[in-house]
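Novice: give me a 3D structure for the following:
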Amino acid sequence: ALTDEVLSPNINLLEVLENITTMEKRMESMENEMERLKTENKDYKIKLNCLSLLDKEQAKELTSLNKTTVILFIKMDELMKQNQAPKVAFSASLLSSFGPQSVGPFHNLHTLIYEYVFLNIGDSYDPNTGIFTAPVRGAYAFRVFSKAFGSPERDVTAGLFKNDQHIISTHGHQASGFISSSNGVSLLLEEGDQMKVNLYPGQWIFDDGEHHHSTFSGHLLFPM
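Specialist: Take a look at the predicted model:
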């Protein structure tokens, strides 16, 4: 019966074989497409992994850049504050007139008025009173140079005072010739604090408006 069916004139063997061949080709094509998709899927996973690693590296770089940016902003802020801080510096010598001259002695503490002003940035030193007034809270540096004639009876003793409180002194003694002494200090001053140099009772100090032997100087190191 099967033989009869195969040999039946209603069945075209060539057409059947052609259909089978076509189906086989389609199956082969589908298998190839599946292999291609599998390969692409692997490549896609590899790319995803690479992108994930790249994202992590970029995140690290971004974090590092953010930290660097913050540091730069802090430094810029510090520089801006420094630029905005007042510029304060002064230096003056005792006498403005030419020729050697001694000041003192006096019976009491005597505030020395340094008349000849070399520098007075910020106008915080008053050459009429000899007093420096701190314009801002901060660290300041001061220096005092004192010179005098040598004498058996007198010394050269001048003290730096902060708001009438003694801080440091210059002192020297010898019987003849010239004698000189210097001293310096850095201090934290509040706004409005006053600095001056007082000559002690019975002492004297020497200057010459041409050579400027005895001086009083100071400047702001940094505000606080």
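Novice: use CA for all of it now, contacts and neighbours both
Specialist: Will do.
Novice: host element of Ser217?
Specialist: Taking DSSP states H and E as the criterion, the element that holds Ser217 is strand 215-223.
Novice: any buried residues in that strand, and which?
Specialist: Neighbour-count burial for strand 215-223, with 16 or more other Cα atoms under 10 Å as criterion, is recorded at 215-223.
Novice: check those and tell me the two furthest apart.
Specialist: Greatest spatial distance among those (Cα to Cα): Thr215 and Pro223, at 24.5 Å.
Novice: next, count neighbours for Asn128.
Specialist: A count of neighbours around Asn128, defined by other Cα atoms under 10 Å, yields 9.
Novice: also this sequence, please, to line up against the first:
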Amino acid sequence: MQSILLICIMLVAPCCTEPHCSKFHYEESLLEKMIRTEILVQNMKKEIGDIQNQVRESLANLKEETNTWKTEIETLQENSKTKLAELSEKASSELDKNMQKVDDLKGRAVLPNVVFNAKKVINDSPGSGNTIVFTEIILNLGEAYSPDTGVFTAPHGGTYLITVQLCVDGSKYIDYGLVVDEVYMNVARYQDNHAVVCCYGSTTTVSLKPGSKVWVKVVNRSSSGTLLYGSNSNYWNTFTGVLIRVD
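Specialist: Below is the predicted model of the structure:
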């Protein structure tokens, strides 16, 4: 009887002593946790990789945009330099032109002193086509009148006032012309129908270029005898000119 009871106890004991949380169950649970953890790690690695790729892509785009901005800024700077140089050159050119205008205006404001006045003809019976030469200089500022040739040479371009006075002997006449570079600018007849000397004068305004030449020429005259009469007391034959405006 005792032997039978002992056998029953031995058969029942292993079933009754095995715990619910066996080693196998623990290892299975641990393995499951490890697998889940590994899956989670893999997912995290994937997410981190995706984020890294996004960051790399963003950095690449940012670098490309930065290079584009840099290129655009350099282009703008270069264009600005070119435009600034063009504006500077244009301003300098305009300044030079304005300074030239100022100099021209200064030149016009300060009128050069050009005046001549000569009397006493070298020949009192000049023939037709001859130049009347006035030999005695009263005034010759600018030294532009020659008493040797009777020709005034304009030192400056501008407007001149020219006056001619001739004293014609009694009962004589003279047709004279004021000539500028071989062109008549004024022609007049001075005639005395009486047996006395009469003086006649005329004034002409002429526009001359630098180097233009002006003289008095006999166009026609009485047939013979003394034509022009002169004396220091009463009768002066004169040739006068003055610059009144510079071009």
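Novice: still on that earlier bit, please state the offset of the strand holding Ser217 of structure 1 from the chain centre?
Specialist: How far strand 215-223 of structure 1 lies from its chain's middle: 20 Å, per Cα atoms, centre = their mean, to the nearest Å.
Novice: what does that strand contact?
Specialist: 82, 85, 87-94, 114, 136-146, 197 (Cα atoms under 8 Å, 6 or more residues apart in numbering).
Novice: so which of the buried residues of strand 215-223 of structure 1 would you say is closest to Pro105 of structure 1?
Specialist: For Pro105 of structure 1, the closest of these turns out to be Thr215, at 18.0 Å, with distances computed as Cα to Cα.
Novice: which residue packs closest to the aligned partner of that closest one in structure 2, ignoring adjacent ones?
Specialist: When the structures are aligned by TM-score structural alignment, the residue of structure 2 matched to Thr215 of structure 1 is Thr238. Residue nearest to Thr238 of structure 2 in three dimensions, not counting chain neighbours: Lys119, with 4.3 Å by Cα to Cα, 6 or more residues apart in numbering.
Novice: which residues sit in contact with the equivalent of that neighbour over in structure 1?
Specialist: Matched to structure 1 by TM-score structural alignment, Lys119 of structure 2 sits across from Ser93. When the contact criterion is Cα under 8 Å, 6+ apart, the partners of Ser93 of structure 1 are 114-118, 207, 209, 212-216.
Novice: would you confirm that Val117 of structure 1 contacts Asp126?
Specialist: No - taking Cα atoms under 8 Å as the contact criterion, Val117 of structure 1 and Asp126 are not neighbours in contact, 9.5 Å apart.
Novice: so the two - more neighbours on which side?
Specialist: Higher neighbour count among Val117 of structure 1 and Asp126: Val117, with 19 against 16, using other Cα under 10 Å.
Novice: report the contact partners of the more buried one.
Specialist: Taking Cα under 8 Å, 6+ apart as the test, what Val117 of structure 1 contacts is 90-93, 127.
Novice: 7 Å instead?
Specialist: When the contact criterion is Cα atoms under 7 Å, 6 or more residues apart in numbering, the partners of Val117 of structure 1 are 91-93.
Novice: equivalent range in structure 2 for the helix or strand hosting it?
Specialist: Secondary structure here is read from DSSP H and E; on that basis Val117 of structure 1 sits in strand 116-121. Residues 136-141 of structure 2 are where strand 116-121 of structure 1 aligns, with TM-score structural alignment as the criterion.
Novice: next, the buried residues of that stretch.
Specialist: 137, 139-140.
Novice: can you pull out the helices in structure 2?
Specialist: Listed in chain order, the helices of structure 2 (DSSP state H) span 2-17, 23-109.
Novice: out of the ones you listed, which is closest to Ser202 of structure 2?
Specialist: Nearest to Ser202 of structure 2 among the helices of structure 2 is helix 23-109 (27.2 Å), distances taken as Cα to Cα.
Novice: chain center to that closest one: distance?
Specialist: Between the mean C-alpha point of helix 23-109 of structure 2 and the mean C-alpha point of its chain there is a distance of 41 Å (Cα atoms, centre = their mean).
Novice: what range in structure 2 matches stretch 46-60 of structure 1?
Specialist: Residues of structure 2 offer no counterpart to stretch 46-60 of structure 1, counting by TM-score structural alignment.
Novice: picking that back up, tell me which of the buried residues of stretch 136-141 of structure 2 is nearest to Cys16 of structure 2?
Specialist: Looking at the buried residues of stretch 136-141 of structure 2 and their distance to Cys16 of structure 2, the nearest is Asn140, at 155.5 Å (Cα to Cα).
Novice: quick one, what contacts that closest one?
Specialist: Under the criterion of Cα under 7 Å, 6+ apart, the contact list for Asn140 of structure 2 reads 115-117.
Novice: that one and Val242 of structure 2, how far apart?
Specialist: 10 Å (Cα to Cα, to the nearest Å).
Novice: corresponding residue for Lys162 of structure 1 in structure 2?
Specialist: When the two structures are superposed using TM-score structural alignment, Lys162 of structure 1 falls opposite Val180 in structure 2.
Novice: show me what contacts that match?
Specialist: Each residue near Val180 of structure 2 by Cα under 7 Å, 6+ apart is listed here: 212-215.
Novice: thinking again about what came up before, can you lay out the helices of structure 2 as a markdown table showing distance to Leu208 of structure 2 and mean neighbour count?
Specialist: Rendered in a markdown table, the data for the helices of structure 2 read as follows (distance: least, Cα to Cα, whole Å; neighbours: other Cα atoms under 10 Å):
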| stretch | distance to Leu208 of structure 2 | mean neighbour count |
| --- | --- | --- |
| helix 2-17 | 145 | 9 |
| helix 23-109 | 15 | 12 |
